Structure formats: C-alpha cells, structure tokens
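Chemist: pasting the structure only:
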C-alpha cells in the first residue's frame, strides 16, 4: 500500500539538459526506475553548467535525483548491445535528440516498435517530429520567443522579456510526463506501446490559453501589461508602506468587501469602478487610489486584515523568503540532495508528492557511469559485450 504510483515501471532515459531530465525526474519521484544513459566521458551536458557545489553542477543535481547512470556510446557495437538489453526490460524510452537522430542510430520508432512492441517512446524536441521546423534546434529562449510567450511578458514599452524560469523546457517536461502516463494507461488496455511526440513550441502555445482566447474573441493582439490580470481588476501587485503584496479580486462582491475594509466605500458607487469591465477600463486610476490607502500601513497590517476577511491576498516573496516560508516547509516542497562527495544542496521538491508522507529523494543524483557494474550484473553481463575477453 506504500508503493508509489509508478513503482514497477522502468524508464530508459536518453535525455540531457532540462526538458527531458525534468520529465524523467518527475517520473522517478513518482516511483519509476530511471536508468540514465549518458555519453561516455562527458555525460549529460548539464554536468558542465553552473553554478557548482565543489565539482558538482547544481543545475544537474536539481533535475536528476532518483536516477541511475550508465555511460554508453550508441555508435559502438558493444554498448549498443547493452542498450538493447536495457530496452528489452524497459517500459518507457525518453529521448530529446533532434528529430531524425534516433533513426540514424537505428532506434527510430518503427524499428523499436517492431522489436519491442510494448515499449512507450517519448520524444521531446523543439518543434516536434513533423512540420517544416522539425529539424531545427531549439532552447527555452527560442520557443519562448517564437510562441508569443515573451510578447505577453513584462511591462509595456520595456522590450521583449522572457519568463523568469525556463518555462519552455519545464512546460514540455510536464506535458511529457502526462503523455507518458497516458500511453502507459493505454498500453494496459491494448498491450501495445506508442510514440509520444512532445514539441516545446506546441507546449508554449498551449500555455497561452488566455491570450489566444482573447485574440480569438476580440481580434486585438495581447501585449505585456506587467503583473496585472488582463480581464479582472483589482488583480495586481500593490505597494504598502514597507513592501509589496498581491490583491486578487475576482468579482463585484469581493470588490465591495475590499473597499469596506480599506475604508473606501465610495469607490463601489463610482461609475468607473461599478463593474469588473469598468474597473478594467480604469485600472490605472483604481490602482493609484488603492495604493494611496495601502501606503498608510505596513504590509503585515494589510495582509492580516484582508486574509482574516476572505480577500485573496499574499505577500510578495524573494526566493530566499520562499524557502523559509512555513507553508512551503509544511508541504514538503523543499528537498535535499547530496553531491558524490557528500555536500548538501537544497532543491525544489515535487508538488505531486507534497503532503503525502512520501520521501521525495530516494536516490541521490548519480555520478557519471556510477551504476555501470550493478546494471551490467543485473543484465547478466560480467562486462559489456565487446569489453575484455
């Protein structure tokens, strides 16, 4: 009864850097066994990306817990034999090479499907396996720009701005997790594996739900509007006497209550603010009036008053404040991983496990090729085919 939901699922992980490793780490957090296949000598590119804790990359460690590592050269006959032995036992293969690379290696979907009919193959790429851009390389910044995500991020007249995290990679990684589990559910019914094709660009467009719908409904092109919501007001970051807080009012009833609590009951009867639509049309004027009042007391004063009276609000946090926040700690959203030399690094946890009493880190981020001998022994190989006598 204590088994994690993906216990018993084996994933062969050919991914590197962020989108793919984030996908496989999430699968590993939920109980799957992740066997990370890396390039001999250098490993995942992320191992060379800082910041570093001793000789270990914090970037790599943040997305590679709960994995084993074996280094294989998929162009070398002996290592290919080991890889194919792994595929015989695997439920899922995840890769994020440029489309066409797996086919050149002899491991394209049609070839794998014929040899391993129950295998689920998950392919993450910049633009997907089809379309005129399929062969183009991409990083997070490329798809943020091309998808329109950057066009609705930041402040007016401030120039293009990326989202503050690598949402192009992270979004693709999460959609890949959903696709993997969906394919496994279907296999449970049909007995057959399938190909999951995840495009980073597609995933960014999917995350533009509100912007695309607004363009479809109005014909106007959405642009950057800072922190406020495009369709609800007041719904923004506001300045108090000693810091910032967020106030998010989603209906007329909440707005009336907010005005009463702030001692501004006359705003409710002001034609500019009587309805949500009119408040959106006069958002700047309303924000000035609210901040004139909010600057009269501390952030703590307003947070207590508003939260105690059912107004959705929250403090604006830096990352250092987030990791110390009691709600984040209570929900288990912080994890600790260790470098191969034993140094500790705090990383983000897994929200799917939070509060469930599960241990998120069951295996530390692996050293390159650190599990080779054990994996080979498990496969019945004293050494890799082609090695030794």
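Modeler: Yes, it's here. It should be emphasised that the depicted structure is a prediction, and the values quoted were computed from it without experimental measurement.
Chemist: alpha carbons only for contacts and neighbour counts from here, please
Modeler: Fine.
Chemist: how about the strands of this protein, start to end?
Modeler: Counting by DSSP state E, one finds strands in the chain at the ranges 10-13, 33-38, 52-53, 56-57, 67-71, 92-95, 120-125, 195-199, 235-239, 244-248, 313-315, 334-338, 344-348.
Chemist: Remind me what the second one packs against, helices and strands.
Modeler: The one in question is strand 33-38. In terms of contacts (3 or more Cα pairs under 8 Å, 6 or more residues apart in numbering; DSSP states H and E), strand 33-38 is packed against strand 10-13, helix 19-29, strand 67-71.
Chemist: also this one, for the comparison:
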C-alpha cells in the first residue's frame, strides 16, 4: 500500500447513506487511512446502513475503512472528535447544515483546532439558501435537477435512472474537491471548506442538455433510447436480442450503411445530411430496425466493429462481469484479507506504478474504537469510562 498516492492522509468519515461514503471510498481505495465514525447502538445509531452490514451495498461502500463509535451529542464525544481532528487531514460529513451547527462540529468549530484541516460537506441542496434545511435524497435530486424529465420514452411520464447518479456524482465531485484542497494546502499551509450537493451535482451532470437551454433556449425532452441530437443512435432489436449502434455523423453513417448492405440510404433524399436525418429520424429508425432484425446481436457486433462503427450488446449485470474487456480491466476486485472470498466493484482509474487494493472488508461497528482512541492519546481507564457512559 505504500506506493498509493494518498498514503499518510488521515480521513475522519462522519457520513451516512451514499454520497458521502462514495467520496470517502475514493480516498480509502487510493491509500488514505479512513476512520468511519458511527453512532453507538446505545445512542440509537443504525449507521445509515440502508441494508445489512454484511450485505453487498454496505461492503462495497465501506471497504478499506476502520470503524469506531462515538456519541457526538455527548460533550465528551465531541471533545474526542476535536482531539482526533487535530491529528487529521480531512473530515467528510453529510449532515444537514443546521444539524452540524447544533452539534458544534461544523467547519468553524473544527478549523479552530486545526488550521490545515480539509472539511468537506455534502448536502441535498447546499449549505445555505431557501432549501438549506430540506432533507435531500438521490431521487429527489434527479427530479429537481431535470434528469427525470429527459429520461424514458416520450409520453410515458418522468423516469428515474437505474443508479443513484446524483449521490454518486456528488461523492466523486467531493473527492475531487478534497484532492484539490490538499494540493492547495501544500502551497498555503491552510485548510479549506469543500462543499457540494446532490442538486448541484445533478445539474452539473445535465451537461450538454443544460447548455442547450442556457445557450439556445431549447428545452430537451424524452427520446427514449435515442440520442437527443446524434441521429441515428438507438437501441434496436436484432434476431435474438438488442444492440446499441451509434453511427451519428456523415462518416460513421456512410460506414454503417455500407456495412449493413444499405448503401442506398447514404444519398437518400430524406437522410443525406445530418439535418435531414434529425428531421426524419422516425422513418430512418424504422428502416434501420428492419435491417438489424435480420441477424443476431453477435453477428452485428462483429460486422459493425470491423467497419469501425460504434456498437455493442446490451448486457444484464451478470453479463457485464463476464465480458472479456471488463474482466481484462479488473472491474471485479477480490478483497485481500483472510475472510471468505468477497469480490467488490473495482476502481475505474489506472495509474502507472500503483493500483488501488481492497485490503479490508467492512467489519463490525466500532471494531477499532479502542485502538483509535489509544492512538489519539486516551488511556485504557478513560476508554472504559467512555464505554460505560455510552460515549462510545
């Protein structure tokens, strides 16, 4: 692990549910020492699991972390956190803004004990403004951020995306912000308050769909499996399943037409230019559907790839991890510990000279509490008192 870029960075993880744990997982997988701080059972803590601790979701989110329990509503628990913050590089939290202020563990409070601390906050809607106190979850952000209005088939109503894209994007952006703040600290010696929210992340991820409105005043709608602007791009039925094909642009369209044995479509008066193909997309899609129904998905994938036309099968999740390229990229990673075999989702970043490793599965709540408190400077008698009084 010594070759990983974040070795030596200590992170206190106060997050729950998904966006915050996603951010911290990025740091843990790349070598940071992460301490996951959870509410003791005696104080009504459930850990924000969203499922059993040994289940796939929790294990995937919280690998490579140590766990301790701490009652932050107790003044002694808050003092322990302040003591730990003195020795930490990063704190990540996703409390509602009013909650962390009430607990006196906000950025201002922790900065007072460590000027170099990077404090990262993830919220539903931002740290201030008219929605500051609203609770926020992924699906709410997908709706408010516009994604559900452009997902799904026309006329069938809004449709959520099949993954928590707002949560995941907010987590990844938070991790990026933390890394930028760590680089800035090397120059200035000062920490930083890094902030993002599910709503900001979702609006950011609208990308070109947002730009269509901001620049051109065009409100995008639902187009199902078609690309909003790149025609023809769609998912078509084949003789034994479905295939995605993306031959948008004159060059790819010409290759596609020749490859599928329909050169007459190249100069067809309704499809000869990109503008015509966009205008007459329904007729073109119908013609392509007739052609692609004549062979199997595998046959089309081989033929179209040979012609340099972007295409691919539509895989179920089990098929994803059987795909030879996915296997080559190592997207399923084995946890390297002494427990029963456990595979989790690998990282999607590659770097020369180092590779993230999964060295620790998520263990029992508070399994490392005593060891961490000793590292922070507390003696055994004091720690036992904390346990007796429900502080840990």
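Modeler: Yep, that arrived. Remember, it's a predicted structure, so these values are computed and weren't measured experimentally.
Chemist: still on that earlier bit, deepest in the core, which of the helices and strands packed on strand 33-38 of the first structure is it.
Modeler: Stretch with highest mean neighbour count among these: helix 19-29 (a mean of 28; mean count of other Cα atoms under 10 Å).
Chemist: packing partners for that one?
Modeler: strand 10-13, strand 33-38, strand 92-95, helix 167-190.
Chemist: Please name the nearest non-neighbouring residue to the residue nearest the centre of the first structure.
Modeler: Nearest to the geometric centre of the first structure sits residue 170, at 3.0 Å (Cα atoms, centre = their mean). Once flanking residues are discounted, residue 170 of the first structure sits nearest to residue 19: 5.7 Å by Cα to Cα, 6 or more residues apart in numbering.
Chemist: was I right about that neighbour contacting residue 166?
Modeler: No - counting by Cα atoms under 8 Å, residue 19 of the first structure sits too far from residue 166 to count as a contact (9.1 Å).
Chemist: Which stretches in the stretch 151-300 of the second structure count as helices?
Modeler: Using DSSP state H, counting those that start in this stretch, the helices of the stretch 151-300 of the second structure run over 165-188, 198-206, 208-216, 250-259, 274-279, 281-292, 297-306.
Chemist: Tell me which residues are up against the first one.
Modeler: What that stands for is helix 165-188 of the second structure. With Cα atoms under 8 Å, 6 or more residues apart in numbering as the test, helix 165-188 of the second structure has contacts from 18-24, 26-27, 90, 116, 118, 120-122, 137-139, 141-142, 190-192, 194-202, 205.
Chemist: Over to the third one?
Modeler: Outside of helix 208-216 of the second structure, the residues within contact range by Cα under 8 Å, 6+ apart are 203, 218-220.
Chemist: swap in the fourth one?
Modeler: Counting contacts by Cα under 8 Å, 6+ apart, the residues outside helix 250-259 of the second structure that touch it are 232, 247, 263-266, 273-274, 303-304, 307-309.
Chemist: any chance of the residues you listed in a markdown table, plus distance to residue 296 of the second structure and neighbour count?
Modeler: Shown next, in a markdown table, are the contacts of helix 250-259 of the second structure (distance: Cα to Cα, whole Å; neighbours: other Cα atoms under 10 Å):
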| residue | distance to residue 296 of the second structure | neighbour count |
| --- | --- | --- |
| 232 | 20 | 26 |
| 247 | 18 | 23 |
| 263 | 21 | 15 |
| 264 | 23 | 12 |
| 265 | 22 | 19 |
| 266 | 23 | 18 |
| 273 | 29 | 16 |
| 274 | 28 | 17 |
| 303 | 11 | 16 |
| 304 | 12 | 21 |
| 307 | 17 | 15 |
| 308 | 18 | 13 |
| 309 | 16 | 21 |
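Chemist: And residue 267 of the second structure, what's its match in the first structure?
Modeler: In the first structure, residue 267 of the second structure lines up with residue 269, judged by TM-score structural alignment.
Chemist: now residue 120 of the second structure
Modeler: Under the alignment by TM-score structural alignment, residue 120 of the second structure pairs with residue 122 in the first structure.
Chemist: same question, residue 91 of the second structure
Modeler: By TM-score structural alignment, residue 91 of the second structure lines up with residue 93 in the first structure.
Chemist: Distance check, that match against residue 201 of the first structure.
Modeler: 21 Å (Cα to Cα, to the nearest Å).
Chemist: Please say which position in the second structure residue 172 of the first structure maps to.
Modeler: Match for residue 172 of the first structure (TM-score structural alignment): residue 170.
Chemist: got it, and residue 73 of the first structure?
Modeler: Residue 73 of the first structure maps onto residue 71 in the second structure, by TM-score structural alignment.
Chemist: Quick one: neighbours of its match, just the number.
Modeler: For residue 71 of the second structure, the neighbour count with other Cα atoms under 10 Å is 24.
Chemist: go on, residue 240 of the second structure?
Modeler: Using other Cα under 10 Å, the number of residues around residue 240 of the second structure comes to 12.
Chemist: what sits against the residue lying closest to it once chain neighbours are set aside?
Modeler: Computed as Cα to Cα, 6+ apart, the closest residue to residue 240 of the second structure that is not its neighbour in sequence is residue 296, at 5.3 Å. Residue 296 of the second structure makes contact with 238-241 under the criterion Cα under 8 Å, 6+ apart.
Chemist: Report the buried members of these.
Modeler: Buried members of the contacts of residue 296 of the second structure, counted by 16 or more other Cα atoms under 10 Å: residue 238.
Chemist: Columns distance to residue 174 of the second structure on top of the contacts of residue 296 of the second structure, output as JSON lines?
Modeler: Listed next are those as JSON lines, based on distance: Cα to Cα, whole Å:
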{"residue": "238", "distance to residue 174 of the second structure": "42"}
{"residue": "239", "distance to residue 174 of the second structure": "45"}
{"residue": "240", "distance to residue 174 of the second structure": "43"}
{"residue": "241", "distance to residue 174 of the second structure": "39"}
